[in-house]
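Q: no sequence on this one, just coordinates:
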């Protein structure tokens, strides 16, 4: 096994964050800080990429299908499906508007992702979020505030007993006031990279890394390494080779490299790493005493 297989990726910052607050939001805040630090480096290698998912047209097809189904079902608001025929009355307006809203909601739900890739001297930092319009969240926040105000006014007039039947609606309204896009972060230190795989059809560089994660039970908090992957989508195939060369340079040696035409023919490198018996570090924190113990284990195949 090459040197990166033996590195310890458990950092003091991560351990202290988890020890203080066993909350994934606190971890994402730490990773977000690390991403911002990498972004401030302003590396010329940095880039953004959109990933539509398995098919670039799948959400359009599903949205069109949703519109057609909604339109056909609502067409029977009038006897014998008369509402399917365009008209200027309220029933047709309700039918076409509802169908369009359903189609737009479906289109947004099946949106792809946009990735931000940032490089510095120590790591590759990735931020990902759903590639959907910001107006969706703005509308949700406005709707939440309007509904919350309505709930407060009704409570002033009719008393808190009104929430016995409408408590769920009130809670949902208050929750919507803070709705915003939530990014997902990944940090891949160069010394955590075990394998590199280029998947040509997907325009993807897949990095197999040792990643730090945590879990807890009634007595202990476990901060440990696991084998994971980071996907770098890059549609300039010449630049893909430049990025791979840069990674090898930062690592300090040529990382074991694989190349495949598509996902189906790609090598399962996470399984390969487990079969190899990659040593993984683990810190166990006693919740009562906060005493920490360290051990090394191997993942099940």
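A: Everything's here; your move. The model shown is predicted, which means the values in this text are computed figures rather than measured ones. Residues are numbered from 1 along each chain as shown.
Q: could you use CA atoms for every contact and neighbour count after this?
A: Fine.
Q: what helices and strands are in contact with the host helix or strand of residue 173?
A: With the criterion set as DSSP states H and E, the secondary-structure element containing residue 173 is helix 163-176. Counting contacts by 3 or more C-alpha pairs under 8 Å, 6 or more residues apart in numbering; DSSP states H and E, helix 163-176 is packed against helix 134-158.
Q: tell me the angle of the helix it packs on relative to helix 163-176?
A: For the pair helix 134-158 and helix 163-176, the angle between their directions (axes from the mean of the first three to the mean of the last three C-alpha atoms, to 10 degrees) equals 150 degrees.
Q: got the buried residues for the helix holding residue 173?
A: Residues of helix 163-176 classed as buried by neighbour count (16 or more other C-alpha atoms under 10 Å): 163, 170, 173, 174, 176.
Q: again, but for stretch 199-217
A: Within stretch 199-217, the residues scored as buried using 16+ other C-alpha under 10 Å are 199-200, 202-214.
Q: just flag the most distant two among those.
A: Farthest apart among these by C-alpha to C-alpha are 200 and 214. That separation is 33.3 Å.
Q: quick one, helices of this protein?
A: Defined through DSSP state H, the helices belonging to the chain, from first to last, are 12-20, 24-39, 58-74, 90-109, 134-158, 163-176, 237-251, 269-276.
Q: related to what we said a few turns ago, looking at the buried residues of helix 163-176, which is nearest residue 106?
A: Among the buried residues of helix 163-176, residue 176 lies closest to residue 106 (C-alpha to C-alpha), at 18.9 Å.
Q: can you tell me how far the residue lying closest to the closest one once chain neighbours are set aside is from residue 11?
A: In space, and not counting its chain neighbours, residue 176 is closest to residue 144: 4.7 Å by C-alpha to C-alpha, 6 or more residues apart in numbering. With the distance defined as C-alpha to C-alpha, to the nearest Å, residue 144 ends up 40 Å from residue 11.
Q: now swap in residue 207 and tell me
A: Taken as C-alpha to C-alpha, the spacing of residue 207 relative to residue 11 amounts to 20 Å.
Q: same check, this time on residue 147
A: As defined by C-alpha to C-alpha, residue 147 lies at a distance of 44 Å from residue 11.
Q: this is the other structure I want to compare:
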């Protein structure tokens, strides 16, 4: 029988029909909305304090700038950096794999791409009318503009091959680690799916160990935990 190298084993893993699969929509940070409002409030207070102690044109400019920055930065933090995520997990006889992707409206990517094309146009006109020296000190911005013209969602993939041993760590917050002899696989498992996943893992591994951990008990007060918003399947 031909022995497959690791790359071939991974290809076989993705090509094999799933034995068990589940899909979730996750809020990656349960406190993200409060942090967003708090950040905006801090910027507004700083701007107001600046205007109070310096009620001249420079103070007005600083206050308006802070509010303007907050109006863009806070939605960026909430709806792009901490957007909901879609996680899809698969188990078959060769191992496990997952894909995760942020749920961001396509209009957001379109705005970024079009803004990048505007930046590219500005760089081209600057090079034509000012010369190559226009890029001195702004080379990074020019390179970023050209790079962001293809800005789009790219799913993140991860996988873990079975080797006969599995240690299943399940945390009360629903995050889990499935450890083999050489690798580990991080995933999020709803409580109602634990039994089915355990039975599937036991089916394809000679040794199966499990451990349940209450990570809420001694967690820091402001630690962020993922929240399952929807079990798609």
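A: Everything's here; your move. Note that the structure is predicted; figures quoted are calculated from it, not measured.
Q: residue 144 and residue 11 of the first structure - which one has more neighbours?
A: Set residue 144 of the first structure next to residue 11 and count neighbours by other C-alpha atoms under 10 Å: residue 144 wins out with 22 against 10.
Q: the more buried one matches what in the second structure?
A: Alignment note: residue 144 of the first structure maps to residue 116 in the second structure; criterion TM-score structural alignment.
Q: got the contact list for residue 240 of the first structure?
A: With contacts defined as C-alpha atoms under 8 Å, 6 or more residues apart in numbering, the neighbours of residue 240 of the first structure are 205, 234.
Q: related to what we said a few turns ago, list the contacts of the match of residue 144 of the first structure.
A: Applying C-alpha under 8 Å, 6+ apart, one finds that residue 116 of the second structure lies in contact with 144, 145, 146, 148, 149.
Q: I'd like the helices of the first structure as TSV, with distance to residue 191 of the first structure appended.
A: Putting the helices of the first structure into TSV (distance: least, C-alpha to C-alpha, whole Å) gives the following:
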stretch	distance to residue 191 of the first structure
helix 12-20	16
helix 24-39	16
helix 58-74	38
helix 90-109	36
helix 134-158	36
helix 163-176	41
helix 237-251	6
helix 269-276	15
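Q: of the ones you listed, which is nearest residue 117 of the first structure?
A: Shortest separation from residue 117 of the first structure across the helices of the first structure is recorded for helix 24-39, at 8.5 Å, computed as C-alpha to C-alpha.
Q: that closest one packs against which elements?
A: Using 3+ C-alpha pairs under 8 Å, 6+ apart as the contact criterion, the neighbours of helix 24-39 of the first structure among helices and strands are helix 12-20, strand 113-119, strand 123-130, strand 184-189.
Q: swap in 10 Å and give it another go.
A: Helix 24-39 of the first structure is packed against helix 12-20, strand 113-119, strand 123-130, strand 184-189, strand 204-216, with contacts defined by 3 or more C-alpha pairs under 10 Å, 6 or more residues apart in numbering; DSSP states H and E.
Q: not counting sequence-adjacent ones, nearest residue to residue 100 of the second structure?
A: That would be residue 87: by C-alpha to C-alpha, 6+ apart, it lies 4.5 Å from residue 100 of the second structure.
Q: now do the same for the one you found: its match in the first structure.
A: Taking TM-score structural alignment as the criterion, the aligned counterpart of residue 87 of the second structure in the first structure is residue 115.
Q: doesn't residue 104 make contact with residue 76 of the second structure?
A: No: in this structure, residue 76 of the second structure sits apart from residue 104 without contact. The criterion is C-alpha atoms under 10 Å, and the distance is 11.0 Å.
Q: what do those two both touch?
A: 82, 83 (C-alpha atoms under 10 Å, 6 or more residues apart in numbering).
Q: from the centroid of the second structure, which residue is nearest?
A: Taking C-alpha atoms, centre = their mean as the criterion, residue 102 is the residue nearest the geometric centre of the second structure, at 6.0 Å.
Q: and the nearest residue to it once chain neighbours are set aside, how many neighbours?
A: On the basis of C-alpha to C-alpha, 6+ apart, the spatially nearest residue to residue 102 of the second structure that is not a chain neighbour turns out to be residue 85, at 4.3 Å. Neighbour count of residue 85 of the second structure, defined by other C-alpha under 10 Å: 18.
Q: contacts only, for residue 85 of the second structure.
A: With the criterion set at C-alpha under 10 Å, 6+ apart, residue 85 of the second structure makes contact with 24, 25, 26, 27, 28, 100, 101, 102, 103, 104, 228, 229.
Q: save those as TSV, and put in distance to residue 205 of the second structure too.
A: Shown next, in TSV, are the contacts of residue 85 of the second structure (distance: C-alpha to C-alpha, whole Å):
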residue	distance to residue 205 of the second structure
24	25
25	29
26	29
27	32
28	31
100	25
101	29
102	32
103	34
104	38
228	28
229	31
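Q: out of those residues, flag the one nearest to residue 60 of the second structure.
A: The shortest distance between residue 60 of the second structure and any of these, using C-alpha to C-alpha, involves residue 104 and amounts to 34.7 Å.
Q: give me the neighbour count for the closest one.
A: For residue 104 of the second structure, the count of nearby residues is 17 (other C-alpha under 10 Å).
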